[in-house]
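> What follows is a predicted protein model with its sequence.
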Amino acid sequence: MFQTDIHYQGGPNAVLLLPGLCSTPLEMRYVAKALQRDGYTVSVPYIAGYGLGTPCTDWRAWIKAARAEYLKLKQTHATVSLCGLCIGATLCLAIAQEEPSVTSLSLLSVTLMYDGWTIPWYYPLIDFGYHTPLRHIYKYKETSPFGLKNESLRARIEKSMSQHAASEIGAAALPLPHLYHARRLASHVRRNLHRVTADCLVIHAVDDDTSSPHNARIVHEGVSSAHKQKYLLAESYHIVTMDNEREVVADETRRFFRDSIQRQHGGAAPEARIISKALLRANRQRGA
């Protein structure tokens, strides 16, 4: 169930979406459907060795597999944009560093370092642990709030985690090899941020429990994109594709992609920004 690819056929402009580490395509379903409604062809592949339920390969294999999915779409579509969550966003940056033909990027909760407020103090010791027998034993157990500020959704995910050791947001525990290679991928991407020239949208929650907004700042300042934007969310944690402001995430992503295509390739005129009901409520509360 959790390992099924998602593919929505649409028009000549395509989007490749990449979920987080040890996660599932379902994590990106809300954004995928919003993009499909806007006319895009959408692909959310399950990548073996990176996604939920398969033995870890390594970070270079992750890039190779994700890049192959990009090239597959590029062969049959006029434009291809990339959107990823967490380490999926880091993978998007890795592809863009090697493929200057990427039209635009939407980087959601991009993670170059795990430095959120739920990350344990010993996390930096993962590199050491990987080179010991711990690599075959240790798993980082996901705990509440599971990257979700929405309490009802959090309860549903917690129930699935306890019953199936997994949910639509991924595994209940992350094996040490996956965490180690995620750190290696992030180091590689950070060293080469200047090679990214595609239009770049960075969306991050102020209270992200897994990766702090410092990650968004590093990326926004480090890429060489002529057109880049940073958008901070006030009512979400890490899994912004499913949390309280998922409407905002989907609307800002499709608007940014549409404007980018218009700017680079012509087509429909840029549309006005759509503000979700959730954001309007938050703005009214802050105003009060």
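Received it, and whenever you're ready, just let me know what you need.

> alpha carbons only for contacts and neighbour counts from here, please
Will do.

> Now do residue 160 against residue 168, distance only.
Distance, residue 160 to residue 168, by Cα to Cα, to the nearest Å: 9 Å.

> neighbour count winner among those two?
Taking neighbours as other Cα atoms under 10 Å, residue 160 and residue 168 compare with residue 168 leading, 19 against 16.

> Pretty sure that one sits against residue 24.
Yes - assessed by Cα atoms under 8 Å, residue 168 is found in contact with residue 24 at 6.0 Å.

> Would you mark the buried spots in the longest helix along the chain?
Across the chain, the longest stretch assigned as helix under DSSP state H is helix 246-265. Going by neighbour count (16 or more other Cα atoms under 10 Å), the buried part of helix 246-265 is 246-261.

> Included below, for side-by-side comparison, is a second structure:
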Amino acid sequence: MPVMPGAEAYHHAGGQIGVLLCHGFTGSPQSLRPWGEYLAAAGITVSLPRLPGHGTTWQEMSHTRWEDWYAELDKSLADLRGACAEVFVMGLSLGGCMALRLAEVHGDRISGLVIVNPSVTNDVPLLRLAPLLRFVIASVPGVAGDIKKEGATELGYPRTPVKAAATLPRLWALTQSELSKITQPVLVFHSPQDHVVKPASVRILREKLTGGNLNVVELADSYHVATLDNDADQIFAGSLEFIKTNASVPLQRD
């Protein structure tokens, strides 16, 4: 299946600190590519994989589920850990949820998390019916492109495959149930004006991550896809400072 131009995976071989970037549901690496390039310019090894079923067609995505997307990230994490002394994981939206899940599973083998407008709970009541709806309707209107910045666009699907969406509640429930396992530092960038993910997700993180390892920073001038929005520079610089603060090995420029 041909990949949409601009939706390709991105990888950069840098120093001994690695970052795994996780894009969101129905999106593509394009939404995080500027972030990845910023970190690469700082000498960091970057892996930004394209999740199965993404960056092609929503019809192809309908044949995938959250376990497929997570498995791709897990493999990329293993590759990064083989090449780097230390690894951080960062993500947008559902990519933020999968970053949290990776931290729950891998523990201190991940040094820290930076997540932007993470999705960890069901914001759409109709989704509870998705297991049944998938037999009746193939797709619903998409959620891509929630960006305030004029002229900025996200390369995502105009339709959301119901069959794939029906697998999300299991991921959310599993991630929520084991949030207490996360002891690494977690930096959350949160847009109060988010038309895709409701405030409930950040509220859950505040309730569950009570070990003093959570820091939430509000983005005053961005919508959901904040990595392409007006506050993108704040996210990029903040993530680099987070790495410098929490890494146990020095940052090496190329």
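Yes, it's here. Remember, predicted model here, so these are calculated numbers, not experimental data.

> which secondary structure elements does the longest helix of structure 1 contact?
If you count contacts as 3 or more Cα pairs under 8 Å, 6 or more residues apart in numbering; DSSP states H and E, helix 246-265 of structure 1 packs onto helix 29-37, strand 104-108, strand 199-205, helix 277-287.

> returning to what we had before: which residues are common contacts for residue 168 and residue 24 of structure 1?
residue 2 (Cα atoms under 8 Å, 6 or more residues apart in numbering).

> Near residue 151 of structure 2, how many other residues are there?
Neighbour count of residue 151 of structure 2, defined by other Cα under 10 Å: 7.

> roughly how far apart are it and residue 228 of structure 2?
Using Cα to Cα, residue 151 of structure 2 is found at 10 Å from residue 228 of structure 2.

> Tell me where the stretch 1-150 of structure 2 has strands.
Using DSSP state E, counting those that start in this stretch, the strands found in the stretch 1-150 of structure 2 span residues 10-12, 17-22, 45-48, 86-92, 113-116, 139-141.

> Export those strands to JSON lines and append columns for mean neighbour count.
Output for the strands of the stretch 1-150 of structure 2, formatted as JSON lines (neighbours: other Cα atoms under 10 Å):
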{"stretch": "strand 10-12", "mean neighbour count": "18"}
{"stretch": "strand 17-22", "mean neighbour count": "28"}
{"stretch": "strand 45-48", "mean neighbour count": "25"}
{"stretch": "strand 86-92", "mean neighbour count": "26"}
{"stretch": "strand 113-116", "mean neighbour count": "27"}
{"stretch": "strand 139-141", "mean neighbour count": "14"}
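
> What segments of structure 2 are helices?
Assigned by DSSP H, structure 2 shows helices spanning 33-41, 58-61, 66-83, 94-106, 130-133, 162-165, 168-177, 200-208, 232-246.

> closest to residue 51 of structure 2 out of these?
helix 66-83 (5.2 Å; Cα to Cα).

> so where is the closest one in structure 1?
Alignment note (TM-score structural alignment): helix 66-83 of structure 2 is matched to residues 59-76 of structure 1.

> One more: stretch 196-203 of structure 2?
Mapping stretch 196-203 of structure 2 onto structure 1 (TM-score structural alignment) gives residues 210-217.

> what's next to the matching stretch, contact-wise?
Contacts of stretch 210-217 of structure 1 (Cα under 8 Å, 6+ apart): 109-119, 147, 202-207, 230, 238.

> circling back: now the angle between strand 79-85 and the longest helix of structure 1, please.
Taking axes from the mean of the first three to the mean of the last three Cα atoms, to 10 degrees, helix 246-265 of structure 1 and strand 79-85 form an angle of 150 degrees between their directions.

> which residues does the aligned partner of residue 43 of structure 2 in structure 1 contact?
The alignment partner of residue 43 of structure 2 in structure 1, by TM-score structural alignment, is residue 39. Residue 39 of structure 1 sits next to 10, 11, 13 when contact means Cα under 8 Å, 6+ apart.
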